[in-house]
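Trainee: Give me coordinates for this.
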Amino acid sequence: MSRSPPLENNMKWGLVFGAVLAFNGAAHADSIPRYDPPSYCSKVSEVSGGSRTIYNGCLSMEQEAYDTLKSSWGQIAESAKSYCDEVARSSDSSYSILKGCIDMEADASSSEPEFRY
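Mentor: Okay, the predicted model is just below:
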């Protein structure tokens, strides 16, 4: 019975592991980021003295933004997804901010201003 040298086995496992990571990374890139809307909305509400009206409105806005993004996420440019996710995370991870950024990126991509001298 012949045995593969240890280096060859390690290379095989490395390739398998790398393929699994690449597949999971590709699948993850196509899924909408996971934020924590209740935590975000609690922070927003705290700014206004802990208002439940503000919290409930915030949570409704986050849900609406998430639902809209979820249905169109696959059609959004990867560069916009990446950039806008960074923007949203820097603002305590808000789907409303993510959606607003994606909308602005789409608008900017569809019309390029002309510079005039």
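
Trainee: From now on I want contacts and neighbour counts done on CA atoms only, so please keep to that.
Mentor: OK.

Trainee: and S94, how many neighbours does it have?
Mentor: 26 (other CA atoms under 10 Å).

Trainee: can you pull the contacts of it?
Mentor: Y35, D36, P37, Y40, E62, A88 (CA atoms under 8 Å, 6 or more residues apart in numbering).

Trainee: to compare against the first, here's another:
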Amino acid sequence: MMARAACLAGFVAFSASKVLAAPVPPFDTATYCAEVAEAVGGSYSIEAACLDRESKARQMIESREIEPRILSYCAQVSEAVGGSFSIMSTCIDREERAKAKIQN
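Mentor: Predicted coordinates:
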């Protein structure tokens, strides 16, 4: 029992040092995609593709370990352009590559 408690304590300590799942901002994807579609003449095809892309990007963000600094910055960038998970995901990818480049 004692070994099990020590193992659990170690796991909790390790988990607390990493972001296990990214808390994503509550972007209004339906409104964002409707506005994107309207910007190009009201295309239903564009709106449907946007909704699909945004859903996939949100799922990808939620499943990743993302440094809080990168998450916060990319959420702000995404909010500035209307709240896009796709833009946020691209931002995260670029920030992580830039961080790795700096650290190497």
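
Trainee: could you pull out the strands for the second structure?
Mentor: Per DSSP state E, the second structure carries no strands over any range.

Trainee: So which residue is smack in the middle of it?
Mentor: Centrality entry for the second structure: nearest residue to the mean C-alpha point is I61, 3.3 Å, by CA atoms, centre = their mean.

Trainee: wouldn't it be in contact with E54 here?
Mentor: No. With contact defined as CA atoms under 8 Å, I61 of the second structure does not count as touching E54 (10.5 Å).

Trainee: between those two, what contacts are shared?
Mentor: F85.

Trainee: And the residue nearest to the centre of the second structure, what's its match in the first structure?
Mentor: Using TM-score structural alignment, the equivalent of I61 of the second structure in the first structure is L69.

Trainee: where along the first structure do the helices fall?
Mentor: Per DSSP state H, the first structure carries helices over the ranges 6-29, 37-47, 52-72, 78-90, 95-110.

Trainee: Report all helices and strands that the last one contacts.
Mentor: Which is helix 95-110 of the first structure. helix 52-72, helix 78-90 (3 or more CA pairs under 8 Å, 6 or more residues apart in numbering; DSSP states H and E).

Trainee: Using TSV, please lay out those together with distance to A108 of the first structure.
Mentor: Listed next are those as TSV, based on distance: least, CA to CA, whole Å:
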stretch	distance to A108 of the first structure
helix 52-72	18
helix 78-90	11
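
Trainee: closest one to N10 of the first structure among the ones you listed?
Mentor: When those are compared by CA to CA, helix 78-90 sits nearest N10 of the first structure, at 33.3 Å.

Trainee: mean shift of the closest one relative to the second structure?
Mentor: Once fitted to the second structure, helix 78-90 of the first structure is off its aligned match by 0.5 Å on average (mean CA distance after the TM-score superposition for the first structure).

Trainee: Can you give me the buried ones in that helix?
Mentor: A80, K81, C84, D85, V87, A88 (16 or more other CA atoms under 10 Å).

Trainee: Next, the contact list for the residue nearest to the centre of the second structure, please.
Mentor: I61 of the second structure neighbours (CA under 8 Å, 6+ apart): A22, V24, F85, S89.

Trainee: What subset of these is buried?
Mentor: Buried among the contacts of I61 of the second structure (16+ other CA under 10 Å): A22, F85, S89.

Trainee: give me every residue that touches the second one.
Mentor: Spelled out, it's F85 of the second structure. F27, E54, S55, A57, R58, I61, S78.
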